[in-house]
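[1] Give the three-dimensional model of this entry:
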Amino acid sequence: MSFVQIQCTRCKGVFRDRAGRLQDGYSRQCPSCEVVLFFAEDSQYPFIKRAMRNARTARKEQHEVEVVRFAAPEPRMARSRSFAGRTRSAGRED
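    This next block holds a predicted model:
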């Protein structure tokens, strides 16, 4: 899960949010001054544009990592010693 830093357009405070949430049409309230920020690709604020660009890059990188992880064959897990098919020893009787 990746996060993106966002700078408020009003108080200039910096906070962060998940990159998956920052998409066109998303809105978030600034934790310090409580102004509502609207996120759009064609925003007039450079802070919003930068956050959207960084979120898009982070989502793309995360997607590429997931593709590589799913494409690679899973390593075979070694059987645990406790579940290795133990049987009673031949010399022991009840």
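[2] hey, let's count contacts and neighbours off CA atoms from now on
    Will do.
[3] so how far is stretch 37-56 off the chain centroid?
    For stretch 37-56, the distance between its averaged C-alpha position and the chain's averaged C-alpha position is 19 Å (CA atoms, centre = their mean, to the nearest Å).
[4] which residues touch it?
    The contact list for stretch 37-56 (CA atoms under 8 Å, 6 or more residues apart in numbering) reads 3-9, 18-20, 22-30.
[5] Let's compare: structure for the following, please.
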Amino acid sequence: MFRDHARRLQDGYSRQCPGCEVVLFFAEDSQHPFVKRAMRDARKVRKLLREAEAASISEPQSQKTPSRRFAGRTRSAQRSD
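    Sure thing, here's the model as predicted:
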């Protein structure tokens, strides 16, 4: 068993095993149970990543924290001579 990024693991992806150096091909219609599980898990992870990205994009600006650079500063009154 080895790990790879879920974004890479899509239909048609191939990778050489670091242990035995055999090239593995990942396909949606594979009959191997480990390949099926890896493809299913990668699909779920990609879906969660897309949902999290969409939620962060759709978050309104008002809920984001304001910049601390100008927090508490007010315009000073002009000096009189």
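[6] Map residue 51 of the first structure onto the second structure.
    Using TM-score structural alignment as the criterion, residue 51 of the first structure maps onto residue 38 of the second structure.
[7] Which of the contacts of stretch 37-56 of the first structure fall in strands?
    3, 4, 5, 6, 7, 18, 27, 28, 29 (DSSP state E).
[8] so the fourth one touches residue 15, yeah?
    So that's residue 6 of the first structure. Yes: taking CA atoms under 8 Å as the definition, residue 6 of the first structure is a contact partner of residue 15 at 5.4 Å.
[9] More neighbours: which of these two?
    Neighbour tally, residue 6 of the first structure and residue 15, criterion other CA atoms under 10 Å: the higher count belongs to residue 6, 23 against 14.
[10] what's near enough to touch that one?
    Taking CA under 8 Å, 6+ apart as the test, what residue 6 of the first structure contacts is 14, 15, 16, 17, 47, 48, 51.
[11] And for residue 15 of the first structure?
    Taking CA under 8 Å, 6+ apart as the contact definition, residue 15 of the first structure lies against 5, 6, 7, 8, 30, 31.
[12] Need the three-state assignment for residue 62 of the first structure.
    Three-state call for residue 62 of the first structure (DSSP: H, G, I helix; E, B strand; the rest coil): helix.
[13] and it, how many neighbours?
    For residue 62 of the first structure, using other CA under 10 Å, the count is 15.
[14] cool, and residue 40 of the second structure?
    A total of 14 residues lie near residue 40 of the second structure under the criterion other CA under 10 Å.
[15] Distance check, the residue sitting nearest the centre point of the second structure against residue 5 of the second structure.
    Centre of the second structure computed as the mean C-alpha position; nearest residue by CA atoms, centre = their mean is residue 49, 4.5 Å away. Distance from residue 49 of the second structure to residue 5 of the second structure, counting by CA to CA, to the nearest Å: 12 Å.
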